[in-house]
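>>> starting from these lines, generate the structure:
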Amino acid sequence: MKTLFAMLAAMLGQQSGMLGLTLPIDWDSMTPLPYQRQPVVTAQMSRFVAKEMAFSKCPMPPQQNGRHIVALDIAVLLSDDGSVRATIPRAINCSAVEQYGAGLVSTFARNNLDPQTGDPSGWYRATVTFEWK
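Presented below is the predicted three-dimensional model:
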């Protein structure tokens, strides 16, 4: 897995001028992904994450008000036609959940982004929040 991330980092580093993403990613400065309708993370999705974190022995987040909460940031590259070209999850030390979240964001974005005037291409940030008891 570390090799995969190293290869991805090298590729992004080579293309950073073209793609506009610098490493390390400055998550706070990224523009939020412009959804038309805010996606809903269902209880079933959160249960899947809870089970996956337990099965994979991922570090469990501490409870807040009796609930576990995992907020996962995803960097999203949009093409000039507004479609998703790439998703990069922020590491939370649980690769299965990171990849699941990246896939959800890609699905949530399909036919659900605000049409923009001009070229929408570039990097955006999406956050997926999972909650369970």
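>>> please count neighbours and contacts with C-alpha atoms only from this point.
OK.
>>> distance of residue 86 from residue 57?
27 Å (C-alpha to C-alpha, to the nearest Å).
>>> out of those two, which sits in the busier spot?
A direct count of neighbours by other C-alpha atoms under 10 Å for residue 86 and residue 57 places residue 86 higher, at 15 against 11.
>>> element containing the more buried one?
strand 84-89 (DSSP states H and E).
>>> what about residue 6, distance to residue 27?
19 Å.
>>> neighbour count winner among these two?
residue 27 (15 against 11).
>>> now do the contacts for that one.
Going by C-alpha atoms under 8 Å, 6 or more residues apart in numbering, residue 27 touches 73, 75, 125.
>>> select only the buried ones of those in PyMOL?
Those of the contacts of residue 27 that count as buried under 16 or more other C-alpha atoms under 10 Å are selected in PyMOL with:
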select buried, resi 73+75+125
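>>> and this one, so I can compare the two:
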Amino acid sequence: MMIAALLLLLQTAATPPAVPPGTASTPAAANALPPQDWSTLPLLRTRRRASTLANTSAYVHGEVMAGRCAKAVRTAQGWTITVDLAVLMTPRGGVRRVTPRAIDCPTVEQYAAGVILGTRDALDVGEADTDTWYRTSLTFAWGG
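Predicted structure coming up:
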């Protein structure tokens, strides 16, 4: 079976949104959890569209096919699974923390967090003055 992987980071072409009140934190609070309502977080933008090679999502494919991820969706083109993540970024673009939203598949949740850490050079935090939580989603897709 040929596996094609696609990693989509939510991004916008517009200027970064203003940070909503209560979403910024100080370095002392860097270990804090993201706010409960992630919809209020600004979208994490990328400088360029990030994509993965087929073998990068082979792990996710294996977890889904082994029945460990009930949230995977079968489509006419194959399978997809999406993981929402909250990412605490420093003003200089460093990643302090990545918190995946639970999808009842801890291995894929943690894998997605690792993918974000691996793409940190492509992330764009704009003009934040303090550590700030952002939101993004990763979608893994493959045929079959």
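>>> what is the nearest of the contacts of residue 27 of the first structure to residue 34 of the first structure?
Here the nearest of the contacts of residue 27 of the first structure to residue 34 of the first structure, counting by C-alpha to C-alpha, is residue 125; it sits at 9.2 Å.
>>> and stretch 50-68 of the second structure, end to end?
26 Å.
>>> now the strands for the first structure?
Ranges of strands in the first structure, per DSSP state E, are 31-32, 63-64, 67-78, 84-89, 122-132.
>>> quick one, helices of the second structure?
Assigned by DSSP state H, the second structure shows helices spanning 58-65, 106-118.
>>> residue 46 of the first structure against residue 104, yeah?
No. Look at residue 46 of the first structure against residue 104 with C-alpha atoms under 8 Å: they stay out of range, at 11.9 Å.
>>> if we can go back for a sec, the helices of the second structure: which one's closest to residue 49 of the second structure?
Between those, helix 106-118 lies closest to residue 49 of the second structure; by C-alpha to C-alpha that is 12.7 Å.
>>> buried residues in the closest one?
For helix 106-118 of the second structure, the neighbour count (16+ other C-alpha under 10 Å) marks 108, 109, 110, 111, 112, 113, 116, 117 as buried.
>>> what do you get for stretch 124-144 of the second structure?
For stretch 124-144 of the second structure, by 16+ other C-alpha under 10 Å, it's 124-125, 128, 131-143.
>>> and which of the residues you listed is nearest residue 29 of the second structure?
residue 131 (8.8 Å).
>>> that closest one maps to what in the first structure?
Per TM-score structural alignment, the equivalent position to residue 131 of the second structure in the first structure is residue 121.
>>> contacts only, for that match.
Residues in contact with residue 121 of the first structure (C-alpha under 8 Å, 6+ apart) are 77, 78, 79, 80, 81, 82.
>>> return the distance of the residue most central in space within the first structure relative to residue 7 of the first structure.
Nearest residue to the geometric centre of the first structure (C-alpha atoms, centre = their mean): residue 74, 2.0 Å. Per C-alpha to C-alpha, residue 74 of the first structure is found 18 Å from residue 7 of the first structure.
>>> hang on, the earlier thing: how about the strands of the first structure, which one is nearest residue 51 of the first structure?
Per C-alpha to C-alpha, nearest to residue 51 of the first structure of the strands of the first structure: strand 122-132, 10.4 Å.
>>> quick one: contacts of the closest one?
Taking C-alpha under 8 Å, 6+ apart as the rule, strand 122-132 of the first structure contacts 19-21, 27, 30-33, 41, 43, 45-47, 49-50, 67-79, 101, 105.
>>> how does it look with 6 Å?
Outside strand 122-132 of the first structure, the residues that touch it by C-alpha atoms under 6 Å, 6 or more residues apart in numbering are 30-33, 46, 67-78.
>>> chain center to it: distance?
Strand 122-132 of the first structure has its C-alpha centroid displaced from the chain centroid by 5 Å (C-alpha atoms, centre = their mean, to the nearest Å).
>>> what of stretch 35-45 of the first structure?
That offset, for stretch 35-45 of the first structure, works out to 13 Å (C-alpha atoms, centre = their mean).
>>> thank you kindly, that will do.
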